[in-house]
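Enquirer: what's the 3D shape of this:
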Amino acid sequence: MAMGAADIVPGVSGGTIAFITGIYFRLLEAISAVPEAVFRHLFRGQLKAFWTACDGTFLLCLMAGVLTSILTLASVIGAALEQYPVLVWSFFFGLILASVWHVSRQIKRFSPRLAVPLVAGVVIAWTITSLTANQLNPSPVIFFGAGAVAICAMILPGISGSFILVILGMYAHVLSAIKSFELVHLGLFAAGCVVGLLSIARLITWAFRHFHDAVLALLTGFMIGSLNKVWPWKETLSWRINSAGDKVPLTEASISPLSFAELTGQSPQITGAIICALGGLVLVFMIEWVGQSRRRQEC
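Expert: From the prediction side, this is the model:
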């Protein structure tokens, strides 16, 4: 459910949540095993062997939580971002900042060569979060393609799939399809997600097996670069009209809390922002502590 809630928010990645909760590698392995399990077991009627090979119970529970969260929390999170944007973004800023520390700790051997993928990750994520949103006509092909591209971002810590949808101009259309329960569009989007997920999971799994530390350095860079998107204080440079006819920000720039107060005339809520950011930090540390305790018990 936490992954689903994160995927709703443009700027926060469900992959980040999977990583800090300790299920990221199990998720990649399970998804990567699905195609082979389909041909080796499912087509032969070996349902139990298929379920075991692709870690079916784990994937079912995970997907049920993600879908439940998306269907129930989309409106709640949207309302919270509208009413308390500085506080909500501050919480996610602290969450991702702590995740940077958590992911970097998984690197087995630090070396100067890791600076290359680290910097590359920062540049890529920072560039993506600085792109201007476009607007696509929501045709069936576009829904399928948006699903395939967005899910690839969602599985990568530090890159937000929902923000990719914002850049493509499909975020409002997908949310509208979810709220209206448009089965055709949702089905096409889900099919795109399945195709993209099976492709990217196998690629990431292979990369981790052969370039473990370099991939972690790249993912750490992604998270550092994504902090630009979740910075709580923004100046709106241009606006657009969404599909509902509402005026929403098109391009934004990160500014200091003092500049925010001067430009908007609103309180920067610095104290509340710090508390919320610390809440995100503490949450990650608690999750990691619980995960370590469980691993020690299993050993």
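Enquirer: going forward, measure contacts and count neighbours with C-alpha atoms only.
Expert: Will do.
Enquirer: in the stretch 101-250 of the chain, which spans are helices?
Expert: Assigned by DSSP state H, counting those that start in this stretch, the helices in the stretch 101-250 of the chain fall at 115-129, 140-154, 161-168, 171-180, 183-210, 212-230.
Enquirer: wait, which of those is closest to residue 47?
Expert: Across the helices of the stretch 101-250 of the chain, residue 47 has its closest neighbour in helix 183-210 (19.9 Å, CA to CA).
Enquirer: What helices and strands are in contact with the closest one?
Expert: Helices and strands touching helix 183-210, by 3 or more CA pairs under 8 Å, 6 or more residues apart in numbering; DSSP states H and E, are helix 24-40, helix 140-154, helix 171-180.
Enquirer: can you redo the helices of the stretch 101-250 of the chain as CSV with mean neighbour count and distance to residue 253?
Expert: What follows is the helices of the stretch 101-250 of the chain, written out as CSV (neighbours: other CA atoms under 10 Å; distance: least, CA to CA, whole Å):
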stretch, mean neighbour count, distance to residue 253
helix 115-129, 19, 10
helix 140-154, 23, 22
helix 161-168, 25, 15
helix 171-180, 16, 20
helix 183-210, 18, 30
helix 212-230, 24, 9
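Enquirer: Ok, which of these comes nearest residue 27?
Expert: Going by CA to CA, the one of the helices of the stretch 101-250 of the chain nearest residue 27 is helix 183-210, 8.6 Å.
Enquirer: Second input sequence below; structure requested for side-by-side comparison:
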Amino acid sequence: MSQLSLVFKGMAMGMAEVVPGVSGGTIAFITGIYERLIFAIKSIDLDLLRLIGKGKIGEAWKKLDGNFLVTLLTGMVLGIGIGVFAITWLLEHEPIAIWAFFFGLIIASVWVVGKDIEVWNFKTIIALILGTILVYYVTIAVPSSGIEALWFVFVCGAVAISALLLPGLSGSFILLLLGMYTYILPKVKEVMSGNFEGLSVLVVFGLGCITGVLSFSRVLTWAFKHHKNVTLAFLTGLMIGSLNKVWPWQEVLTTRINTKGEETVAFSKSVLPSTFSGLQDNFLYGNDPQTVLAIICIIGGFALVILMSIFGKKS
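Expert: Model (predicted):
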């Protein structure tokens, strides 16, 4: 695998983690680097620390698959940087188009991940249904307003980064459900722009991410080793249930004022384009359904994931 190709895959994963649609884990899965990534993360343990302590840096680097991780993480940082600025602008100025694109990404991801379920039986069907119901219920029951206390920021980091390892669940989507997406993402943007007022929040969030990724990688490897089909079915269900959250046509029910004094969406519900066109004073979204543009964006998102899946298999 060429280093440049791996950088581009990392960029795709980083951009995916910024948007509440498709997960970095899904990108890793469909581009053929998922298993290698999981084992590399899982290798961070006491044995690795002992090797470093004994000065056996070469052995530790090999155990960690260091070249792979550094190259991939470099691409992810670049992808996150691009995504933070581009996606935040699109969410503010072209919400229907960007959510339609996310919708297409998830539909394709459902197919890409679901087709790897080798056996369909009672357990896998139940797992699929439970995953779907769980996330769908959360999307309609939990308003998008979070808690800005540092302890909750830490918890969100641990949970969201865990989703990075799942081929099907977006870390940004988890932040969205927890009501922290519109709080954490602007902090990243501010720090990258030279404003370090929110740095403490990002440090705590980062510590949560480290805790989550080291612990959850072990849970995930166990689940895939012993219950692969059931795990994939559950993850597929999670994606199906999440479609409600990224439906392009939303009726904004309530808004809130964020920490910068700006009005943002607090809670919305999915409606049909015909209903959307009749809405009055629909904050942020307006009432122009832009149906043709939305369909094009859905097809574009779908095609992108399918192409990445094909490319991943060939490479």
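Enquirer: Now distance to residue 57 of structure 1 too, for the helices and strands packed on helix 183-210 of structure 1, in CSV please.
Expert: As requested, these are exported to CSV (distance: least, CA to CA, whole Å):
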stretch, distance to residue 57 of structure 1
helix 24-40, 10
helix 140-154, 21
helix 171-180, 25
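Enquirer: Residue 222 of structure 1 is nearest to which of those?
Expert: With CA to CA as the criterion, residue 222 of structure 1 lies closest to helix 140-154 of these, at 10.7 Å.
Enquirer: what sits up against that closest one?
Expert: Residues outside helix 140-154 of structure 1 that contact it (CA atoms under 8 Å, 6 or more residues apart in numbering): 7, 13-15, 136, 159-162, 164-165, 168, 170, 185, 188-197, 200.
Enquirer: And stretch 117-134 of structure 2, by the same measure?
Expert: Contacts of stretch 117-134 of structure 2 (CA under 8 Å, 6+ apart): 228-242.
Enquirer: gap between it and the chain center?
Expert: With CA atoms, centre = their mean, to the nearest Å as the basis, stretch 117-134 of structure 2 stands 21 Å off its chain's centre.
Enquirer: now do stretch 253-267 of structure 1
Expert: With CA atoms, centre = their mean as the basis, stretch 253-267 of structure 1 stands 27 Å off its chain's centre.
Enquirer: how long is it end to end?
Expert: End-to-end distance for stretch 253-267 of structure 1: 18 Å, by CA to CA, to the nearest Å.
Enquirer: now swap in stretch 17-33 of structure 2 and tell me
Expert: End to end - CA to CA - stretch 17-33 of structure 2 spans 16 Å.
Enquirer: And stretch 15-30 of structure 1, by the same measure?
Expert: End-to-end distance of stretch 15-30 of structure 1 (CA to CA): 15 Å.
Enquirer: Give me the buried positions along that stretch.
Expert: 15, 16, 17, 18, 19, 20, 21, 24, 27, 28, 29, 30 (16 or more other CA atoms under 10 Å).
Enquirer: do the same with stretch 110-125 of structure 2
Expert: 110, 112, 113, 114, 117, 124, 125.
Enquirer: Provide the aligned range in structure 1 for that stretch.
Expert: Here stretch 110-125 of structure 2 aligns to structure 1 at residues 100-115, judged by TM-score structural alignment.
Enquirer: Could you do stretch 259-266 of structure 2 as well?
Expert: Going by TM-score structural alignment: stretch 259-266 of structure 2 matches residues 243-250.
Enquirer: now stretch 220-236 of structure 2, how far from the centre of its chain.
Expert: The answer for stretch 220-236 of structure 2 is 18 Å, by CA atoms, centre = their mean.
Enquirer: State the distance from whatever residue of structure 1 lines up with residue 217 of structure 2 to residue 32 of structure 1.
Expert: Residue correspondence to structure 1 (TM-score structural alignment): residue 217 of structure 2 is matched to residue 201. For residue 201 of structure 1, the distance to residue 32 of structure 1 (CA to CA) stands at 6 Å.
Enquirer: just to confirm, which helix or strand has residue 274 of structure 2 in it?
Expert: Using DSSP states H and E, residue 274 of structure 2 falls within helix 273-276.
Enquirer: Minimum distance to residue 37 of structure 1: which of the helices of the stretch 101-250 of structure 1 has it?
Expert: For the helices of the stretch 101-250 of structure 1, the distance to residue 37 of structure 1 is smallest for helix 183-210, at 12.4 Å, taking CA to CA.
Enquirer: how many neighbours does the closest residue to residue 168 of structure 1 other than its chain neighbours have?
Expert: Spatial nearest neighbour of residue 168 of structure 1, chain neighbours left out: residue 134 (5.3 Å); criterion: CA to CA, 6 or more residues apart in numbering. The number of residues packed near residue 134 of structure 1 is 12, by other CA atoms under 10 Å.
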